[in-house]
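**Q** Fold the following.
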Amino acid sequence: MTDDIDALIANTLKDEDRALLARAGAEPGYFHQLGEAFGGPTGWVNVVLMITQTLLFIGGVWAAWRFFQATEALEALRWGLPSAVLILSSLMLKLAIWPVIHANRTIHALRRLELQLALRRQARD
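**A** Prediction:
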């Protein structure tokens, strides 16, 4: 649907307007959006979250390794429960970054919309 709207907008614009819209840029890719999540004034928070998430995941994998090597039920519980908690905690921290990515996508879409409205306003004047 987005491609259809973009194609419709591109067909209705003048050459000068197309050049201006091209400077605004197309929808950035996923990895570019992920990189933007680690920049800006609050990027350090996401860096800390990712470091913490990585440490929790490594600890969870280590505890899972010990769980699978356990020979007794009590020892398996001793390593299995912390493993599950650490891995799930790391997943929750990773999911905390997704709203930042979606907020950046929304801001990018709003900027494109503002540019289109400005172009229409210029065309009327």
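**Q** From here on, just use CA atoms for contacts and neighbour counts.
**A** OK.
**Q** Count the neighbours of Leu88 for me.
**A** A count of neighbours around Leu88, defined by other CA atoms under 10 Å, yields 16.
**Q** show me the contacts for it.
**A** Leu88 sits next to no residue when contact means CA atoms under 8 Å, 6 or more residues apart in numbering.
**Q** Look at it and give its secondary structure.
**A** Taken by DSSP: H, G, I helix; E, B strand; the rest coil, the conformation at Leu88 corresponds to helix.
**Q** Could you also give me the structure for this next sequence, so I can compare it with the first?
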Amino acid sequence: MTTKSTDEMDKLIAAALSAQDRDILHNTEELGYFQQFGGKLGWVTWVIMLIQIALFLAGVWCAVQFFGASDLLLVVKYGISGAVLLLMSLIMKMSLWPQMQADRVIREVKRLQLLLASHQ
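**A** Next up, the predicted model:
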């Protein structure tokens, strides 16, 4: 049994399909990072991204104030605030990963369904 690369398999699949099937296959290809933020709930993802950016910028501002502060109370206030804001930013970003992975799996399942349908 010979092993073929994914690109070779994609070319073979595309050659065996009709024009309509090729259009469907084109819609199941891997999307870029920002292209994944579409669909019915794409606006939710964009809101999460905007909030994440705002939290990150506020955390960076607090970090700059932390390193510039000379009073111990200000150091503690800015240090804790900056750390919490940066961690919240990271959590918001990571909350998008499971959905992106699920979308990848769904696209691959559709691709496999199309492959099976073309061999019947």
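**Q** Quantitatively, what TM-score do the chains reach?
**A** Superposed pair, TM-score by TM-score structural alignment, normalised by the length of structure 2: 0.79. Supporting alignment: 115 aligned residues with a CA RMSD of 2.5 Å.
**Q** which residues of structure 1 fall in helices?
**A** 2-12, 15-24, 30-37, 43-69, 73-95, 98-124 (DSSP state H).
**Q** mind listing what the nearest residue to Ser90 of structure 1 once chain neighbours are set aside touches?
**A** In this structure, Ser90 of structure 1 finds its nearest non-sequential neighbour in Gln53, 4.5 Å apart by CA to CA, 6 or more residues apart in numbering. Residues in contact with Gln53 of structure 1 (CA under 8 Å, 6+ apart) are Ser89, Ser90, Leu91, Leu93, Lys94.
**Q** What distance do you get for the nearest residue to Met92 of structure 2 once chain neighbours are set aside to Asp10 of structure 2?
**A** Nearest residue to Met92 of structure 2, sequence neighbours excluded (CA to CA, 6+ apart): Gln52, at 5.8 Å. Relative to Asp10 of structure 2, Gln52 of structure 2 is positioned 36 Å away (CA to CA, to the nearest Å).
**Q** cool, Leu116 of structure 2 as well?
**A** From Leu116 of structure 2 to Asp10 of structure 2 the distance is 13 Å (CA to CA).
**Q** what's the answer for Val75 of structure 2, then?
**A** Counting by CA to CA - Val75 of structure 2 and Asp10 of structure 2 are separated by 57 Å.
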